[in-house]
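>>> I would like to see how this sequence folds:
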Amino acid sequence: MNAVLCTQYGPPEVLKLQKVRKPEPRDNEVLIRIRATTVTAGDIRIRAFRSPALMWLPMRLVLGITKPRKPILGVELSGEIEAIGSKVTRFKAGDQVFAMTGMKFGAHAEYLALPEKGLIAIKPEQVSFETAASVLYGGTTALHFLRKGNIRSGQKVMVYGASGTVGTLTVQLAKYFGAEVTGVCSTGNLEMVKALGADKVIDYTKENFTETGERYDMIFDAVGKTTKAHCEKALAAGGAFVTVGGMEVARELMEDVLLLQKLLAEGKIKSVIDRTYTLEQMVEAHRYVENGRKKGSVVIQVL
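Coordinates of the predicted model:
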């Protein structure tokens, strides 16, 4: 099968399209023919090996010394189950599913075998493979940090970086939980963020949100580019500041996958897809994501 391998840590050019052995499902696994996957900020961090100085050695020991131990990156996908192991009961061949792989990675390929008890769910019938593949990373991250900030109905929530993968899902999920949402983004993304349900939008290139006099019950930094100290003036008494920019890793829970499945099926959330590439264009896709200007997700179609 075709797969994109990260042959060493470095720039996008270290990614190589290669032929590798097609996996066979074990007794408790399903074999998924991947139809779509994404390039996330996490893929960029692994490939470029971006780590705080104090964590450099521990991270190398965990991920691999000179190159990733799991050379096929990619953490979310959608596709069709081609075969199942002898002990699998949740799924059958032909099921259309979407899934997260976590630290197993492996989604930048034509096939992947995953445990049936993993983060796999049936794809809503009316949802495209591309849409299904691009909600789990951003959605589970948004849910983790919204819970950390103790999201409640009636709160005023500001999403800083509202146009990215995590930000676009955070706007929609905060609205689902009953919050009044303000999205902060650049000029070109204001209308998109409004269309996702934001009650207000702030153009950070023209206005400093900390100087508006508005106070928020939660400020959600969806891009890791601000700090609690900077946001202090805009926090209400007892308000929460949460950020994806620290060392905390969002927990990936099956209950969150099932919630996202439900909301997708009901049309209450959607993914924003900026650009679509193929496996053969993976270097270009990484280059585009790395420039930090994408809207929503960058999808890889696996033809």
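>>> drop to CA atoms for contacts and neighbour counts, all remaining ones
Noted.
>>> any idea where the helices of the protein begin and end?
41-48, 56-63, 129-133, 136-148, 165-176, 190-195, 228-231, 254-265, 282-290 (DSSP state H).
>>> packing partners of the longest one?
Meaning helix 136-148. strand 96-100, helix 165-176, strand 235-243, helix 254-265 (3 or more Cα pairs under 8 Å, 6 or more residues apart in numbering; DSSP states H and E).
>>> out of the helices of the chain, flag the one nearest Ser271.
When those are compared by Cα to Cα, helix 129-133 sits nearest Ser271, at 5.7 Å.
>>> pull the residues that contact that closest one.
Helix 129-133 is contacted by residues 35-38, 76-79, 98-99, 123, 270-273, 299, 301 when judged by Cα atoms under 8 Å, 6 or more residues apart in numbering.
>>> now do 7 Å
Contacts to helix 129-133, defined as Cα atoms under 7 Å, 6 or more residues apart in numbering, come from residues 35-38, 76-79, 98, 123, 271, 299.
>>> among these, which one has the most neighbours?
Within the contacts of helix 129-133, most neighbours by other Cα atoms under 10 Å means Leu77, with 36 neighbours.
>>> another sequence for comparison is provided below:
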Amino acid sequence: MKAVVIRRYGSPEVLQYEDVEQPKIQPEQLLIKIHASSVNPIDWKIRKGMLSLLTGNKFPMILGFDVAGEVIAVGSQVTRFQPGDSIYGGTGFPGGAYAEFAVVSENLVAPKPTNLTYEEAAVVPLAALTALQALREQGNIQAGQAVLINGAAGGVGIFAVQIAKALGAEVTGVCSTKNLDFVKSLGADYLIDYKRQDFTEGTAQYDIIFDVVGKRSLSTSKRVLKPNGVYITTLPTPEIFVQGILTAFIPGQKAKFIIERLNTQDLVYLKDLIEAGKIRVVIDRTYPLAELAAAHTYSETERTVGKIAIAISS
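A predicted model of the protein is given here:
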């Protein structure tokens, strides 16, 4: 099968498009023909070696987490899927989605939303699960609360705005000037142009600040966070780790970080929201698998609006 592999950590040039052996399924796994995948920041962070303590140095390595495709074969212990099913979900750590085929556990995928193409479905899992779990589990979001999304036009941000609205929150989206109308179209009630205004210096206060881009901290956000508010980030820095431990045992404001957990139940929940029209998918650009290096280069600019899709097979 065709796949993109790396044999060392480095720049986008280490991504090589070549023939590799097709994986074999275990009893609890599905063999999937991948029609599409996507690019998430964690993909190029792994490629650069930024997470080498977790990923190790066992090469060649196939990166990529998000998948949407068709079930080709099922293991003897699989009960929820059969060949021919259209699914979406993920491969789990450390990846394997940048290929024509992959094996995945059945508890990491769900039926594909019926109103999405494979490319659209492939950009949902990691980003939307991160948004959902941050708001619902770390933030304990409640209807009527004031929620600020810093980085509202990005891959996770677009889902965070829409999920917060679906859960009944009042949403403020922080983005650049050129994306204000776009974020408003996602359902944001209020908008802040970060090029003109620092949200930490405003007068409004929030129950939840979800810092998708990891540019702030609890310390810099305390003034605009309500007394029992929660600051959540996607970047588990040493500072947020320490703040998280300290605030866990002290009444008042909390600091938390989110690490997405791939699971069928939440994928089905997102599928229902998508099919109900409460979440729409936004793709900035689509690249063929052979041009994955260009896709990584674009993602690293951190100026994408929505997600980057990778078309793999028809």
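>>> quick one: TM-score?
Laid over one another, the chains give 0.92 as their TM-score (TM-score structural alignment, normalised by the length of the first structure), with 292 aligned residues with a Cα RMSD of 1.5 Å.
>>> re earlier: need the helices and strands packed on helix 136-148 of the first structure in a markdown table (columns: distance to Val201 of the first structure).
What follows is those, written out as a markdown table (distance: least, Cα to Cα, whole Å):
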| stretch | distance to Val201 of the first structure |
| --- | --- |
| strand 96-100 | 31 |
| helix 165-176 | 11 |
| strand 235-243 | 17 |
| helix 254-265 | 24 |
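>>> sorry, back to before: quick check: which of the helices of the first structure is nearest to Leu114 of the first structure?
Closest approach to Leu114 of the first structure among the helices of the first structure is made by helix 254-265 (14.2 Å; Cα to Cα).
>>> what residues of the closest one count as buried?
Under the neighbour-count criterion of 16 or more other Cα atoms under 10 Å, helix 254-265 of the first structure has 254, 256-257, 260-261, 263-265 buried.
>>> farthest pair within those residues?
Met254 and Ala265 (16.5 Å).
>>> so what does Leu114 of the first structure match up with in the second structure?
Residue pairing (TM-score structural alignment): Leu114 of the first structure is matched to Val104 of the second structure.
>>> distance of its match from Asp207 of the second structure?
Using Cα to Cα, to the nearest Å, Val104 of the second structure is found at 37 Å from Asp207 of the second structure.
>>> show me what contacts the residue sitting nearest the centre point of the first structure?
Centroid-nearest residue in the first structure: Tyr137, 2.5 Å away (criterion: Cα atoms, centre = their mean). By Cα under 7 Å, 6+ apart, the contact list for Tyr137 of the first structure reads Glu76.
>>> what residue of the second structure matches up with it?
Matched by TM-score structural alignment, Tyr137 of the first structure corresponds to Leu126 in the second structure.
>>> state the distance from that match to Arg8 of the second structure.
Leu126 of the second structure sits 24 Å away from Arg8 of the second structure, going by Cα to Cα.
>>> ditto for Leu53 of the second structure
Separation of Leu53 of the second structure from Arg8 of the second structure (Cα to Cα) stands at 14 Å.
>>> check Tyr190 of the second structure too.
With distances taken as Cα to Cα, Tyr190 of the second structure is found 45 Å from Arg8 of the second structure.
>>> same check, this time on Ile279 of the second structure
Distance, Ile279 of the second structure to Arg8 of the second structure, using Cα to Cα: 38 Å.
>>> out of these two, which sits in the more crowded spot?
When Ile279 of the second structure and Arg8 are compared for neighbours, Ile279 comes out ahead with 23 against 16, by other Cα under 10 Å.
>>> do a quick rundown of the strands in the stretch 1-150 of the second structure.
Counting by DSSP state E, counting those that start in this stretch, the stretch 1-150 of the second structure has these strands, from start to end: 2-6, 16-19, 29-39, 61-62, 66-74, 86-90, 101-105, 109-111, 146-150.
>>> so the longest one versus helix 155-166, what angle?
Between strand 29-39 of the second structure and helix 155-166, the angle comes out at 100 degrees (axes from the mean of the first three to the mean of the last three Cα atoms, to 10 degrees).
>>> now strand 29-39 of the second structure: how far from the chain's centre is it?
Chain-centre distance of strand 29-39 of the second structure: 16 Å, with Cα atoms, centre = their mean, to the nearest Å.
>>> likewise stretch 66-74 of the second structure?
19 Å.
>>> specify, as a residue range, where it falls in the first structure.
Using TM-score structural alignment, stretch 66-74 of the second structure pairs with 76-84 in the first structure.
>>> not counting residues beside it along the chain, what's closest to Glu170 of the second structure?
Leaving out its chain neighbours, the residue that sits closest to Glu170 of the second structure by Cα to Cα, 6 or more residues apart in numbering is Ala146, at 4.8 Å.
>>> same question for Leu15 of the first structure.
Distance criterion Cα to Cα, 6+ apart; nearest residue to Leu15 of the first structure, sequence neighbours excluded, is Cys6 at 4.6 Å.
>>> counterpart of Ala162 of the first structure in the second structure?
Superposed on the second structure with TM-score structural alignment, Ala162 of the first structure falls opposite Ala152.
>>> how about that match, what does it touch?
Counting by Cα under 7 Å, 6+ apart, Ala152 of the second structure touches 158, 161, 173-175, 183.
>>> surely Val20 of the first structure touches Pro71?
No - if you go by Cα atoms under 7 Å, Val20 of the first structure and Pro71 don't touch, sitting 11.3 Å apart.
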